[in-house]
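K.L.:
below are the sequence and a predicted model for it; my questions follow.
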Amino acid sequence: MDEPSWDQKELTVGQLAARSGVAVSALHFYERQNLITSRRTSGNQRRYRRDTLRRVALIRVAQRVGIPLADISAALAELPNGRTPTRQDWARLSERWRAELDERIHRLQQLRDEFAECIGCGCLTIDRCLLANPYDRLSEHGAGPRRLLES
């Protein structure tokens, strides 16, 4: 596949796939989900604006950190379709996810640091559980791994 030149305004689906690292089938899926848009040539071939690369990159990064596709779609719906998104557009979008990402980071750190200890699930099979959750007292707070869910 030919690499797009730096001044090329539109990309074929193959060029977009090659430059973004996303499979053509995924790009078609993104388009069906209205995450990206294309125009059709007289030969019915898709052409994507070059700034679609930014949208695809954002989709990939957001998915990689676990942001649901519905949230990605809602955020992208707020970005302008008629022009290249600006730095301010991207800053506003990233700020939207800051609290959620901070919470995910906290939960991941907690899982990393505390998973070897009693998590309050009620199994009482780790010797530490008898100290941290004697008689499964944490079950009074609800089902599941109470120490991880409540902190």
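P.N.:
It's in.

K.L.:
use CA for all of it now, contacts and neighbours both
P.N.:
Will do.

K.L.:
would you mind measuring from the residue lying farthest from the centre of the chain to C123?
P.N.:
For the chain, the largest distance from the centre (CA atoms, centre = their mean) belongs to Y135, which lies 39.7 Å off. Distance of Y135 to C123, computed by CA to CA, to the nearest Å: 10 Å.

K.L.:
again with I59
P.N.:
Between I59 and C123 the computed distance is 39 Å (CA to CA).

K.L.:
ok, the two, which is more surrounded?
P.N.:
The neighbour comparison of I59 against C123 (other CA atoms under 10 Å) goes to I59, with 20 against 13.

K.L.:
any residues touching the strand or helix carrying that one, and which ones?
P.N.:
Using DSSP states H and E, I59 maps to helix 52-64. With contact meaning CA atoms under 8 Å, 6 or more residues apart in numbering, helix 52-64 is reached by 16, 19-20, 35-37, 68-69, 72, 76.

K.L.:
against which helices or strands is whichever helix or strand comes after it packed?
P.N.:
Tracing the chain C-terminally past helix 52-64 and defining elements by DSSP H and E, one meets helix 69-77 next. Using 3 or more CA pairs under 8 Å, 6 or more residues apart in numbering; DSSP states H and E, the elements in contact with helix 69-77 are helix 52-64.

K.L.:
how distant is the longest helix belonging to the chain from the center of its chain?
P.N.:
Secondary structure of the chain per DSSP state H: the longest helix is helix 87-114. Put simply, helix 87-114 sits 11 Å off its chain's centre (CA atoms, centre = their mean, to the nearest Å).

K.L.:
comparison target below:
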Amino acid sequence: MSGVPWNAKELTIGELADRSGVPASALRFYERQGLIHSRRTEGNQRRFHRSTLRVVAFIRASQNVGIPLSVIGEVLAILPEGAAPTEQFWGRASDCWSEELNARIERLERMRDLFTECIGCGCLSFEQCALVNPQDRLGEKGSGPHRLNSGKGSLGRS
């Protein structure tokens, strides 16, 4: 840990990395993505507002539950620059995450169920498999993962 006071108003990228536990390379990436912001000194060195520590914690917590950076960025866009996430902000983000996570859980369960149905067959042919694609009905819809996106199990079943 550096000798920077815990209440310093600004942090260098190294100090932010030390205090947040996030590598400087990741912090630079977050900055390029517009997730965090810094100002530049006359010597062109980055200086991050202390509140960035909380923003980085928010980013990492969100990533840990599988939220993509693009979605994290959308939510961070409502946070005023230089402001730390508040309890109210976390609550709003949690509401957004719940929808996203529930949708992801549904997709994963659908994929698991489809995979479980097909595991015993072994034919490995989506064109011929009567379970996955009877009479090649999916071919009529064009390319793409129609069954995975439909919210239904095997064709013909709800």
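P.N.:
Great, that's in hand. Note that this is a predicted model, so its numbers are computed, not measured.

K.L.:
list the buried residues of the helix holding I59 of structure 1.
P.N.:
Buried residues in helix 52-64 of structure 1, counting neighbours by 16 or more other CA atoms under 10 Å, are found at 52-53, 55-56, 58-60, 62.

K.L.:
tilt between that helix and helix 87-114?
P.N.:
Relative orientation of helix 52-64 of structure 1 versus helix 87-114 (axes from the mean of the first three to the mean of the last three CA atoms, to 10 degrees): 20 degrees.

K.L.:
the spatially most central residue of structure 2 and R104 of structure 2: what is the separation?
P.N.:
Among the residues of structure 2, P68 comes closest to the average C-alpha position under CA atoms, centre = their mean, at 1.7 Å. The spacing between P68 of structure 2 and R104 of structure 2, counted by CA to CA, is 11 Å.

K.L.:
ok, L76 of structure 2 next?
P.N.:
Using CA to CA, one obtains 21 Å as the distance from L76 of structure 2 to R104 of structure 2.

K.L.:
among the two, which residue is more densely surrounded?
P.N.:
Higher neighbour count among L76 of structure 2 and R104: L76, with 20 against 14, using other CA under 10 Å.

K.L.:
mind listing what H28 of structure 1 touches?
P.N.:
By CA under 8 Å, 6+ apart, no residues touch H28 of structure 1.

K.L.:
would you say it is within a helix?
P.N.:
Yes: counting by DSSP: H, G, I helix; E, B strand; the rest coil, H28 of structure 1 falls inside a helix.

K.L.:
show me what it aligns to in structure 2.
P.N.:
With TM-score structural alignment as the matching criterion, the partner of H28 of structure 1 in structure 2 is R28.

K.L.:
let me see the contact set for G82 of structure 2.
P.N.:
Neighbouring residues of G82 of structure 2 by CA under 8 Å, 6+ apart: 49, 51-52.

K.L.:
kindly list the longest strand within structure 1.
P.N.:
Identified as the longest strand of structure 1 according to DSSP state E is strand 46-49.

K.L.:
counting by contacts, list what that one packs against.
P.N.:
On a contact count with 3+ CA pairs under 8 Å, 6+ apart, strand 46-49 of structure 1 meets strand 10-11, helix 13-20, strand 39-40.

K.L.:
buried set for the second one?
P.N.:
Of the residues in helix 13-20 of structure 1, those with enough neighbours to count as buried (16+ other CA under 10 Å) are 13-18, 20.

K.L.:
need these in JSON lines with distance to T86 of structure 1, can you?
P.N.:
Below are the buried residues of helix 13-20 of structure 1 laid out as JSON lines (distance: CA to CA, whole Å):
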{"residue": "V13", "distance to T86 of structure 1": "24"}
{"residue": "G14", "distance to T86 of structure 1": "26"}
{"residue": "Q15", "distance to T86 of structure 1": "23"}
{"residue": "L16", "distance to T86 of structure 1": "20"}
{"residue": "A17", "distance to T86 of structure 1": "23"}
{"residue": "A18", "distance to T86 of structure 1": "24"}
{"residue": "S20", "distance to T86 of structure 1": "19"}
